[in-house]
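Chemist: Starting from these lines, generate the structure:
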Amino acid sequence: MWRNIIAGIILSGLVIWGIMDYVTKEDSSQNGANGAHEDEQSTNPDENKNTAKENSDKLEVGIKIGNKAPDFTIENLEGETVSLSDYQGKKVILNMWATWCPPCRAEMPDMQRFYEKYANQGVEILAVNMTSQDTVSSIEEFKEELGLTFPILLDIHNEVGVTYRVLQIPSTWFINNDGVITNIALGAMNEEMMVKYIKQMDN
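Modeler: Here you go, the predicted model:
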């Protein structure tokens, strides 16, 4: 009998302790959140940017949403060497395409209209042509025909295609200022979709 009474007292004590501990943590959490909010308001914006960059540097490199986008270095249509990391600090639309791909051709006018509106707002389009299945001359003709002005990169050895595991084209990765993938579009895009995904980076 006494053993049952003692056990009951101990159990009651644990329950009471658990409730008190929960309440204490809730209060601490709220106070901490308020304090954090105050600190955030008083923090230098440059320090916030540095913290965001440090956090993104710790992310896993990969091709999924939330991953740090894999870097690469290839040449553009003008023969200049270009790396994805050159655009750190900008929002990047990384598009994989080919001249012989009908959906790729269909989305290009929308990409050009978007680029003309947002190129001066810290947004860049990198159109990586799957050149292992294309020719430089056909790309130049394609660019001139459609009046494209955004950078066109040449994946001659399919290095980027392998890194990003491109199984269909067009495929597009939306990458924020810190180099983190925020959205992926498989298939042809339109201007409205690009605007939507770019604006989501600010939320």
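
Chemist: From now on I want contacts and neighbour counts done on CA atoms only, so please keep to that.
Modeler: Fine.

Chemist: Look up which helix or strand the spatially most central residue of the chain falls in, please.
Modeler: When the chain is reduced to its mean C-alpha position, the nearest residue by C-alpha atoms, centre = their mean turns out to be I181, at 1.9 Å. I181 is part of strand 181-186, with elements assigned from DSSP states H and E.

Chemist: same check, this time on I74
Modeler: Going by DSSP H and E, I74 is in strand 73-76.

Chemist: Show the secondary-structure elements that that strand is packed against.
Modeler: Under the contact definition 3 or more C-alpha pairs under 8 Å, 6 or more residues apart in numbering; DSSP states H and E, strand 73-76 sits against strand 81-83, strand 152-154.

Chemist: Give me the buried positions along the strand holding I181.
Modeler: Neighbour-count burial for strand 181-186, counted by 16 or more other C-alpha atoms under 10 Å, picks out I181, T182, N183, I184.

Chemist: Need the contact partners of it.
Modeler: Outside strand 181-186, the residues within contact range by C-alpha atoms under 8 Å, 6 or more residues apart in numbering are 63-69, 168-176, 197, 201.

Chemist: Which among these count as buried?
Modeler: For those, a burial check counting by 16+ other C-alpha under 10 Å picks out 63-64, 66-69, 169-176, 197, 201.

Chemist: Could you also give me the structure for this next sequence, so I can compare it with the first?
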Amino acid sequence: MIKTCLSLLTAALLSSAALAGPLDTARFTDLSGRSASLTPYRGKVTVVNFWATWCTPCREEMPMMQSLRDRFAGRGLEVVGIALDNPAEVKTFLRLFHIRYPVLMGDADTLETMKALGNPAGGLPYTLILDRSGKPVGKLLGKLSEKTLTQAVEPLL
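Modeler: Model prediction:
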């Protein structure tokens, strides 16, 4: 399984020019409903995880994402969740599962953004790895293990 995920990651190394546009123009909201983007995370290696509370694999991997962030934040890693869900349910979930990394809310356009970023079916969970300049350098579809994600981000730190 790990070898398969690593092969998928290796095969998914992307041309940053091809994907910069969708992320640069994507707009989200924070949990208070204010406009938000990924721009504030430039300068850090950023794991962007598209998820929903109703998605079982998403729910299962979120504590691992929190653990990864806790472990590597001092080396310049950030994890940002993009929820495709109801804000009230997201807030409850984050509180119950002690998720402390930033979570933004997607909207109707987020599915199109995901498709433009290499996820044509719009499957969840979907994870992008951004380098310190904010350019996508990897994509992973489906539930991730901590080992797979660590191996993907550690060389960038």
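
Chemist: quick one: TM-score?
Modeler: Once the chains are laid over each other, their TM-score by TM-score structural alignment, normalised by the length of the second structure reads 0.78; 136 aligned residues with a C-alpha RMSD of 1.8 Å.

Chemist: ok so, going back, equivalent range in the second structure for the strand holding I74 of the first structure?
Modeler: On the second structure, the counterpart of strand 73-76 of the first structure by TM-score structural alignment is residues 27-30.

Chemist: cool, stretch 86-97 of the first structure as well?
Modeler: Under TM-score structural alignment, stretch 86-97 of the first structure corresponds to residues 40-51 of the second structure.

Chemist: hmm, who's touching that stretch?
Modeler: Contacts of stretch 40-51 of the second structure (C-alpha under 8 Å, 6+ apart): 58, 76-84, 124-134, 153, 156-157.

Chemist: for stretch 134-145 of the first structure, same thing?
Modeler: Stretch 134-145 of the first structure has contacts (C-alpha under 8 Å, 6+ apart) with L77, A98, T99, W100, T149.

Chemist: and those, which of them are in helices?
Modeler: The members of those all map outside helices under DSSP state H.

Chemist: what two of those are the furthest from one another?
Modeler: W100 and T149 (19.2 Å; C-alpha to C-alpha).

Chemist: Quick one: map the residue nearest to the centre of the first structure onto the second structure.
Modeler: Match for I181 of the first structure (TM-score structural alignment): P136.

Chemist: Give the closest residue to that match in space, chain neighbours not counted.
Modeler: Of all residues not flanking P136 of the second structure in the chain, L130 sits nearest, at 4.3 Å (C-alpha to C-alpha, 6 or more residues apart in numbering).

Chemist: what separates R34 of the second structure from D70 of the second structure, distance-wise?
Modeler: Noted for R34 of the second structure: a distance of 26 Å to D70 of the second structure, by C-alpha to C-alpha, to the nearest Å.

Chemist: Between the two, which is the more surrounded one?
Modeler: More crowded of R34 of the second structure and D70, by other C-alpha atoms under 10 Å: D70, with 15 against 10.

Chemist: which residue in the first structure lines up with the more buried one?
Modeler: Mapped onto the first structure by TM-score structural alignment, D70 of the second structure lines up with E116.

Chemist: got it, and G123 of the second structure?
Modeler: Here G123 of the second structure is matched to Q168 in the first structure, going by TM-score structural alignment.

Chemist: How far off centre is the top helix by length along the first structure?
Modeler: In the first structure, with assignment by DSSP H, the single longest helix is helix 2-42. In terms of C-alpha atoms, centre = their mean, to the nearest Å, the centre of helix 2-42 of the first structure is found 38 Å from the chain centre.

Chemist: average offset between the longest helix along the second structure and the first structure?
Modeler: Criterion DSSP H: the longest helix present in the second structure is helix 56-72. By mean C-alpha distance after the TM-score superposition for the first structure, the fitted helix 56-72 of the second structure averages 0.8 Å away from its aligned residues in the first structure.

Chemist: ok, and what's touching that helix?
Modeler: By C-alpha under 8 Å, 6+ apart, the list of residues contacting helix 56-72 of the second structure from outside reads 51-53, 77-79, 97, 99-101, 124-125, 142-146, 150.
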